[in-house]
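# sequence unknown, structure follows:
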């Protein structure tokens, strides 16, 4: 097979599914790992895909672009793990918490095995499946119901009504983007409404967003930056962005990626809470 034919096949798969992984392409096309990586380099240089850790995704350049769950799962996996481990440290036994749909919150759900007696409300079938498959008898999982989006979130009036009468200790919110102007955003209008309803159920709101979300803007704002009690991000976030966010969020928690690599429990850099009289 000629290189151009191979690249066209890769591009077709990216357009069809939103993402490809190098390991899958090696098996499917019967070529070496390096050959696939060169093909991805060529496609990325032409602006037809975006290279990510272990593969490539479709190029997103509009505020309404919404990748599927599988496509998003290959973005910044090490950063998401670091963030999830840091967030898990905030959860105590007996907590009633909310988890919005998303790959970072899904990663958090996979690191809750050491926390007993949890009640978890989520609008994500994938998160509910993870929590149920753990086989814990001291865990209650409440799934909102609703219409399923490309990113596997359950949204719409059914989901919103299910959330309106709930009161949770803390809500962990995954987002598509964050910026000073737009706040925390999503490319899906229905998901934005549902996530706002979920955020209102929590006594405390913790936003989970890796550094690549900075300056990314979806079409709809979920909450403003100043509405987050805590923002958990990774140490890839530039210093100027940290300074800006510290002016808006009550507390900025920076999770070191290297410390989380291969770890089962997390640690983090010291957080940067504002003074009490500034909250």
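Now that the structure is in, tell me what you want to look at. What you see is a predicted model; the values in this text were computed from it and never measured.

# going forward, measure contacts between C-alpha atoms and count neighbours the same way
OK.

# Return the residues in contact with residue 196.
Residues near residue 196 by CA atoms under 8 Å, 6 or more residues apart in numbering: 222, 223.

# Next: the one 10 residues further on.
Counting by CA under 8 Å, 6+ apart, residue 206 makes contact with 170, 171, 172, 173, 228, 229, 230, 231, 232.

# can you put those in CSV and add neighbour count?
Shown next, in CSV, are those (neighbours: other CA atoms under 10 Å):
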residue, neighbour count
170, 23
171, 26
172, 26
173, 25
228, 22
229, 19
230, 23
231, 25
232, 22
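
# Now go through the residues you listed and say which are in strands.
Cross-referencing the contacts of residue 206 against strands under DSSP state E gives 170, 171, 172, 173, 230, 231, 232.

# Including distance to residue 23, could the residues you listed go into JSON lines?
Listed next are the ones in strands among the contacts of residue 206 as JSON lines, based on distance: CA to CA, whole Å:
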{"residue": "170", "distance to residue 23": "38"}
{"residue": "171", "distance to residue 23": "35"}
{"residue": "172", "distance to residue 23": "32"}
{"residue": "173", "distance to residue 23": "31"}
{"residue": "230", "distance to residue 23": "36"}
{"residue": "231", "distance to residue 23": "33"}
{"residue": "232", "distance to residue 23": "31"}
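
# So for this structure, which residue is the most central one in space?
Nearest to the mean C-alpha position of the chain, by CA atoms, centre = their mean, lies residue 104 at 3.2 Å.

# Please name the nearest non-neighbouring residue to that residue.
residue 80 (5.4 Å; CA to CA, 6 or more residues apart in numbering).

# and the helix or strand hosting that neighbour, how far from the chain's centre?
If you go by DSSP states H and E, residue 80 is part of helix 77-88. Relative to its chain's centre, helix 77-88 lies at 10 Å (CA atoms, centre = their mean, to the nearest Å).

# Repeat that for stretch 151-163.
Between the centre of stretch 151-163 and the centre of its chain there are 17 Å (CA atoms, centre = their mean).

# Next one for the comparison:
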């Protein structure tokens, strides 16, 4: 889409800021349609406004500064972001899973993508606090017409709890269920990840539930697309040294790869033309 030359950059950014404040947040895709400019132009404008401190970028859009760390997009909104990256990450993450093991999947759209890659691995026991992840395995277990359920289908345990905007169950009920179990590998998504804050989320209850997951897991794998690096949510739930493996996509800048590789025992860059794994 060609950029609209009728608006000067300053006028365009003023309109963006007005919409963010009026609506409490807006997505990049909405701004491209509203302003009739390219995705790249909108992202440049958001970068400028973020540097000025007038708004804060979140995944796929922007929110007012005072809402950024507590803003939690819904599952549907997040599921449309970084689709290729999530698919690449999911395939690389699934390759870490051995048949017959106990796997935990926390909530999020990236772990949802991982679940879709795990359905063909036989004899898994899957524990999740994600309604969407449980649905993936439930759909895979449905008997084909004229046949019974296939052997080797995963046994799925869905924790109880209070549902968040991201379709995740959190709170004391979820925490108690998770604390009584033990997992060979845990896959965790994250709202943001940084050297200073570690892994973080806007939801306080979700942060606590994630801590219980981590304590119950023998191996912790964080799955996060490249846009999560450098982002910080309200509550940290894991320091970087609590993460055994980080799986990110090839969109990660070379300089960031070097910085991240220094922080983790294992960094897996998923996708084409990555030059392999680091860490």
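Now that the structure is in, tell me what you want to look at. Just so we're clear, the structure is a prediction, and the values are computed from it rather than from any experiment.

# related to what we said a few turns ago, quick one: the residue nearest to residue 104 of the first structure and residue 107 touch, right?
Yes. Applying CA atoms under 8 Å, one finds residue 80 of the first structure in contact with residue 107, separated by 6.9 Å.

# Neighbour count for the two, which is higher?
residue 80 (27 against 20; other CA atoms under 10 Å).

# now the more buried one: how far from residue 117 of the first structure?
Using CA to CA, to the nearest Å, residue 80 of the first structure is found at 24 Å from residue 117 of the first structure.

# now residue 93 of the first structure
According to CA to CA, residue 93 of the first structure and residue 117 of the first structure sit 6 Å apart.

# returning to that earlier point: could you list every residue that touches the residue nearest to the centre of the first structure?
By CA under 8 Å, 6+ apart, the residues touching residue 104 of the first structure are 80, 81, 83, 84, 174, 208, 209.

# Mind checking what secondary structure the residue mapped onto it from the second structure has?
Taking TM-score structural alignment, residue 104 of the first structure has residue 110 as its aligned residue in the second structure. Following DSSP: H, G, I helix; E, B strand; the rest coil, residue 110 of the second structure is assigned to helix.

# Kindly report the same for residue 196 of the second structure.
coil.

# where along the stretch 1-150 of the second structure do the helices fall?
9-23, 28-35, 39-51, 75-79, 83-94, 109-118, 131-141 (DSSP state H, counting those that start in this stretch).

# of these, which approaches residue 239 of the second structure most closely?
helix 109-118 (19.3 Å; CA to CA).

# can you give me the offset of that closest one from its chain's centre?
Averaging C-alpha positions (CA atoms, centre = their mean) puts helix 109-118 of the second structure 10 Å from its chain's average.

# quick one on the thing from earlier: tell me the one of the ones in strands among the contacts of residue 206 of the first structure nearest residue 14 of the first structure?
Nearest to residue 14 of the first structure among these is residue 173, at 27.4 Å by CA to CA.

# That closest one and residue 160 of the first structure, how far apart?
Distance of residue 173 of the first structure to residue 160 of the first structure, given as CA to CA: 15 Å.

# go on, residue 192 of the first structure?
Following CA to CA, the distance that separates residue 192 of the first structure from residue 160 of the first structure is 11 Å.

# Same question for residue 194 of the first structure.
Counting by CA to CA, the gap from residue 194 of the first structure to residue 160 of the first structure is 5 Å.

# who's more crowded, these two?
Neighbour comparison, residue 194 of the first structure and residue 160: the larger count goes to residue 194, with 27 against 23 (by other CA under 10 Å).

# Hmm, the more buried one is touching residue 155, no?
Yes. In this structure, residue 194 of the first structure is within contact of residue 155 by CA under 8 Å, at 5.6 Å.

# one step back: which two of the contacts of residue 104 of the first structure have the greatest separation?
Greatest spacing in the contacts of residue 104 of the first structure, by CA to CA: 81 and 174 (13.2 Å).

# okay, the two: which has more neighbours?
Higher neighbour count among residue 81 of the first structure and residue 174: residue 81, with 27 against 23, using other CA under 10 Å.

# Tell me the counterpart of the more buried one in the second structure.
Residue 81 of the first structure maps onto residue 87 of the second structure when the alignment is built from TM-score structural alignment.

# residues contacting its match?
Residue 87 of the second structure neighbours (CA under 8 Å, 6+ apart): 113, 114.

# swap in residue 239 of the second structure?
Going by CA under 8 Å, 6+ apart, residue 239 of the second structure touches 197, 198, 199.

# can you check residue 125 of the second structure too?
Contacts for residue 125 of the second structure (CA under 8 Å, 6+ apart) come out as 100, 101, 102, 103, 154, 155, 156, 157.

# Going along the chain, name the strands of the stretch 151-279 of the first structure.
154-155, 170-174, 177-179, 183-186, 205-208, 220-223, 230-234, 251-255, 272-273 (DSSP state E, counting those that start in this stretch).

# got TSV for the ones you listed, with distance to residue 111 of the first structure too?
What follows is those, written out as TSV (distance: least, CA to CA, whole Å):
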stretch	distance to residue 111 of the first structure
strand 154-155	22
strand 170-174	14
strand 177-179	23
strand 183-186	24
strand 205-208	14
strand 220-223	25
strand 230-234	15
strand 251-255	15
strand 272-273	24
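
# Switch the contacts of residue 206 of the first structure over to a markdown table; also include distance to residue 200 of the first structure.
Formatted as a markdown table, the contacts of residue 206 of the first structure follow (distance: CA to CA, whole Å):
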| residue | distance to residue 200 of the first structure |
| --- | --- |
| 170 | 10 |
| 171 | 9 |
| 172 | 11 |
| 173 | 11 |
| 228 | 11 |
| 229 | 12 |
| 230 | 15 |
| 231 | 16 |
| 232 | 19 |
